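J.: With the sequence up front, the predicted model follows.
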Amino acid sequence: MKKGTYEVKIITDFAAAHQLRNFRGKCENLHGHNWKVEVVLRGVELEECGVLVDFGEVKQATREILSSLDHLYLNDLPFFKERNPSSENIARYLFEQLSEKLDNEKRWLYRVSAWESADACATYMSE
């Protein structure tokens, strides 16, 4: 019998403004998005109660981190002083922050996607 992997995903959102430096296009101008964020964890072993992780725990950790971005000008935040606040770097920032809160010996953060519109997203994931 094949051994499988469990996957758990939550979807949430935040709103923020940004400017992309050295972009050579309209996105160099100040503008904002209502980002949709997908957070995906994986694991091979469930907790005794039969879940990989409580959805509430993932939602709370994500809300805490998103509150540091929501309705702000992302370019002013320390992480984005040297990195453009692109969807790619937003996904990376969220991934790094969330993995510190959610990873343990039974589960790991697998990927974070930052959707800047209904048809465009960037993803940062573990290897």
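T.: Now that the structure is in, tell me what you want to look at.
J.: going forward, measure contacts and count neighbours with C-alpha atoms only.
T.: Will do.
J.: shouldn't residue 40 be in contact with residue 6?
T.: No: assessed by Cα atoms under 8 Å, residue 40 is found out of contact with residue 6, at 10.3 Å.
J.: ok, the two, which is more surrounded?
T.: The neighbour comparison of residue 40 against residue 6 (other Cα atoms under 10 Å) goes to residue 40, with 19 against 13.
J.: residues contacting the more buried one?
T.: 7, 8, 9, 10, 109, 110, 111, 112 (Cα atoms under 8 Å, 6 or more residues apart in numbering).
J.: The helix or strand hosting the fifth one packs against which elements?
T.: Counting by DSSP states H and E, the element that carries residue 109 is strand 107-117. The contact analysis (3 or more Cα pairs under 8 Å, 6 or more residues apart in numbering; DSSP states H and E) places strand 107-117 against strand 31-43, helix 87-102, strand 120-125.
J.: Presented hereafter is structure B, for comparison with structure A:
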Amino acid sequence: MDNQELSFSNLLYNLKSARRKKRLQKKDFDKQLIQIIRKRELQWQQRAALPMVPLENPYQKGWKRHFVLRDDITRSPTAAFYVQLLEKINTVQYHPERSFKLKKKRKRRKLPLERKQFLQEFSVW
């Protein structure tokens, strides 16, 4: 009987214990994760190395906001002065939404607040 028990022992057939099986599964999973992360980093590097290609018809995503003269001022005799002045002090804002509202956190909630637009300060010099 002793001979039969020895022939089926863990030492002869190199059977894995439950703990060792679980440990090997975890190691294998970790190795797969490391491979995926390395592939992703390589893809990001390749994407960053791609050259820029000019578009045939350039386009802009989102909305653009700037100041414009009123119709009555553009028809007035001093319109040229105001056009030149506005060119120097005008500001441009870009935003993905037409509302130009920013979400600010107030009392544990994100509330949309209006984004104000100002002219550049005109110095006397």
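T.: Everything's here; your move. The model shown is predicted, which means the values in this text are computed figures rather than measured ones.
J.: Just the TM-score for the two chains, thanks.
T.: TM-score of the superposed chains, computed with TM-score structural alignment, normalised by the length of structure 2, equals 0.23; 52 aligned residues with a Cα RMSD of 4.9 Å.
J.: quick one on the thing from earlier: could you pull out the buried residues of the strand holding residue 109 of structure 1?
T.: Under the neighbour-count criterion of 16 or more other Cα atoms under 10 Å, strand 107-117 of structure 1 has 107, 108, 109, 110, 111, 112, 113, 114, 115, 116 buried.
J.: give the contact list for residue 39 of structure 1.
T.: Residue 39 of structure 1 sits next to 9, 10, 11, 109, 111, 112, 113 when contact means Cα under 8 Å, 6+ apart.
J.: contacting residues around the third one?
T.: What it means is residue 11 of structure 1. 36, 37, 38, 39.
J.: Among those residues, find me the one that's closest to residue 88 of structure 1.
T.: In terms of Cα to Cα, no member of the contacts of residue 11 of structure 1 lies closer to residue 88 of structure 1 than residue 37, at 11.8 Å.
J.: Check the gap between the residue nearest to that closest one when sequence neighbours are not counted and residue 32 of structure 1 for me.
T.: Leaving aside its chain neighbours, residue 37 of structure 1 sits nearest to residue 114 (4.8 Å; criterion: Cα to Cα, 6 or more residues apart in numbering). Using Cα to Cα, to the nearest Å, residue 114 of structure 1 is found at 14 Å from residue 32 of structure 1.
J.: so the residue lying closest to residue 32 of structure 1 once chain neighbours are set aside is in which element?
T.: Leaving out its chain neighbours, the residue that sits closest to residue 32 of structure 1 by Cα to Cα, 6+ apart is residue 17, at 3.9 Å. Assigned by DSSP H and E, residue 17 of structure 1 belongs to strand 6-18.
J.: For residue 88 of structure 1, state which of the buried residues of strand 107-117 of structure 1 is nearest.
T.: Distances from residue 88 of structure 1 to the buried residues of strand 107-117 of structure 1, taken by Cα to Cα, are shortest for residue 114, at 7.4 Å.
J.: Contact partners for that closest one?
T.: Residue 114 of structure 1 makes contact with 35, 36, 37, 38, 87, 88, 90, 91, 121, 122, 123, according to Cα under 8 Å, 6+ apart.
J.: Let me see the contact set for the last one.
T.: When you say that, I think you mean residue 123 of structure 1. 88, 91, 92, 111, 112, 113, 114 are the contacts of residue 123 of structure 1 under Cα under 8 Å, 6+ apart.
J.: and these, which two are the farthest apart?
T.: That would be 88 and 111, which, of the contacts of residue 123 of structure 1, are the farthest apart (Cα to Cα) at 11.8 Å.
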